[in-house]
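**Student:** Pasting the sequence and the predicted model now:
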Amino acid sequence: MEQVHGRFRIVPDDYHVPYAGTAEDGRKFFLSDELFGSGAAYVGLFLWKADGTFDEVKVDEVRRPEGVPPGQAASAGADQLVASRLAELGKYVLEPIDVAPFAVDRNGVTFGWVGTEYEGTYSLHIEPGDFIAYYEPWDGLEYDT
């Protein structure tokens, strides 16, 4: 069992990771409109400094889509908000990023990449919602949903 040693990779894709890369100011970012908790949904912009250390999280609570089963990730349909958050990044590049896990509390909700161990396997999963989980070799090419 190998725990992540300071960094893991997030690779943009067409599934749950459409927005990951480098902002115009050099910071690394991950943007999602699929974050969710009990009865709430969020658009979250996770930002790391250019060296991959945590910088800040920008969170907006939005309405959870109707008809989505509990525990299932779904787009919040907040396209304007997503576009606004992307515009804040300036000229950005979608590309793999190597970043450090972190967790912060916003109004009683944890946001970040949280490490857990289950039956001898260490993983990092996104919060809130736990709908993306990375495992070793931490290359970001595969994740569980």
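**Tutor:** Received the coordinates, thanks.

**Student:** hey, let's count contacts and neighbours off CA atoms from now on
**Tutor:** Fine.

**Student:** Touching, Thr53 and Val99? I think so.
**Tutor:** Yes: counting by CA atoms under 8 Å, Thr53 touches Val99, with 6.3 Å between them.

**Student:** more neighbours, these two?
**Tutor:** Val99 (22 against 18; other CA atoms under 10 Å).

**Student:** now the helices for this protein?
**Tutor:** 79-88 (DSSP state H).

**Student:** ok, which stretches of it are strands?
**Tutor:** Ranges of strands in the chain, per DSSP state E, are 8-10, 19-22, 28-36, 41-48, 54-62, 93-94, 97-99, 102-106, 109-118, 121-127, 133-135.

**Student:** now these in JSON lines, with distance to Thr145?
**Tutor:** Output for those, formatted as JSON lines (distance: least, CA to CA, whole Å):
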{"stretch": "strand 8-10", "distance to Thr145": "14"}
{"stretch": "strand 19-22", "distance to Thr145": "17"}
{"stretch": "strand 28-36", "distance to Thr145": "12"}
{"stretch": "strand 41-48", "distance to Thr145": "17"}
{"stretch": "strand 54-62", "distance to Thr145": "22"}
{"stretch": "strand 93-94", "distance to Thr145": "21"}
{"stretch": "strand 97-99", "distance to Thr145": "20"}
{"stretch": "strand 102-106", "distance to Thr145": "19"}
{"stretch": "strand 109-118", "distance to Thr145": "14"}
{"stretch": "strand 121-127", "distance to Thr145": "9"}
{"stretch": "strand 133-135", "distance to Thr145": "6"}
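
**Student:** Below is structure B, check it against A:
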Amino acid sequence: MTDGPPTRIAIDHDDYHAEHVGHTADGRQFFLTTPFEPAGDDGGGAEFVALFLFAADGRFVEARIDAFGPRDGMDQVAARETYDARLAELGDVTFARIEVEPFAVERFGTTFGLIPEPPEDEDDGWWVILEPGDYMAFTAPWDSGGYDT
């Protein structure tokens, strides 16, 4: 078991959930992604475009999050255009590994971020989960750059 949550986690660029992670020309780090709230038995759910910005040293700076409602009624063209616009607003970027701090922000009544979760029992370790949607999960060693889905 580890002593506590990490102060930084690494996320390697890949062709899946970490396709758009990297560095801006001015040295900031970024993570552009599409979090979601799963639909429950009563329907609902929600789709989002989220751009998370970090200082060069990995400190969380800002979250720019757009909501598109439930997937079954979502304007997919608008969501794609927003995603592309969020990427374009960064200017020249380099897609590469980032090393950033865990964080949480509230928007639209939902918690977004790379959120530390403590061990469930004494033999477990800490996790950092990308929320909402729980679609990327990081565990020690925190500098590995990989994740579970």
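**Tutor:** Now that the structure is in, tell me what you want to look at. Fair warning: this is a prediction, and the values are worked out from it, not measured in the lab.

**Student:** mind checking which of the strands of the first structure is nearest Arg85 of the first structure?
**Tutor:** Closest approach to Arg85 of the first structure among these is made by strand 41-48 (7.2 Å; CA to CA).

**Student:** so that closest one matches what in the second structure?
**Tutor:** Matched against the second structure by TM-score structural alignment, strand 41-48 of the first structure falls on residues 47-54.

**Student:** and that stretch, how far from the first structure on average?
**Tutor:** If you overlay the two and look at stretch 47-54 of the second structure, the average distance to its match in the first structure is 0.4 Å (mean CA distance after the TM-score superposition for the first structure).

**Student:** Identify whichever of the strands of the first structure lies nearest to Glu2 of the first structure.
**Tutor:** Of all the strands of the first structure, strand 121-127 sits nearest to Glu2 of the first structure, with 6.8 Å by CA to CA.

**Student:** Which residue numbers in the second structure does that closest one align to?
**Tutor:** By TM-score structural alignment, strand 121-127 of the first structure lines up with residues 125-131 in the second structure.

**Student:** Glu101 of the second structure against Asp57, yeah?
**Tutor:** No: taking contacts as CA under 8 Å, Glu101 of the second structure lies outside contact range of Asp57: 9.1 Å.

**Student:** the more surrounded of these two?
**Tutor:** Glu101 (18 against 14).

**Student:** so who does the nearest residue to that one once chain neighbours are set aside touch?
**Tutor:** Leaving out its chain neighbours, the residue that sits closest to Glu101 of the second structure by CA to CA, 6 or more residues apart in numbering is Arg8, at 4.3 Å. The contact partners of Arg8 of the second structure, taken as CA atoms under 8 Å, 6 or more residues apart in numbering, are Gly58, Glu99, Val100, Glu101, Pro102, Trp142.

**Student:** cool, and Ile10 of the first structure?
**Tutor:** By CA under 8 Å, 6+ apart, the neighbours of Ile10 of the first structure are Val17, Ala20, Pro96, Ile97, Asp98, Val99, Asp139, Gly140, Leu141.

**Student:** Out of those, the closest to Ala133 of the first structure would be?
**Tutor:** For these, with Ala133 of the first structure as the reference and CA to CA as the criterion, the closest is Gly140, at 9.7 Å.

**Student:** okay, now that closest one: neighbour count?
**Tutor:** Gly140 of the first structure, neighbours per other CA under 10 Å, totals 18.

**Student:** Correct me if wrong: it contacts Arg9.
**Tutor:** Yes: counting by CA under 8 Å, Gly140 of the first structure does reach Arg9; the two are 4.7 Å apart.

**Student:** Could you name every residue contacting both of those two?
**Tutor:** When CA under 8 Å, 6+ apart defines a contact, the residues bordering Gly140 of the first structure and Arg9 alike are Pro96.

**Student:** thinking again about what came up before, is it possible to export the contacts of Arg8 of the second structure to JSON lines including distance to Gly133 of the second structure?
**Tutor:** Shown next, in JSON lines, are the contacts of Arg8 of the second structure (distance: CA to CA, whole Å):
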{"residue": "Gly58", "distance to Gly133 of the second structure": "23"}
{"residue": "Glu99", "distance to Gly133 of the second structure": "21"}
{"residue": "Val100", "distance to Gly133 of the second structure": "19"}
{"residue": "Glu101", "distance to Gly133 of the second structure": "19"}
{"residue": "Pro102", "distance to Gly133 of the second structure": "16"}
{"residue": "Trp142", "distance to Gly133 of the second structure": "21"}
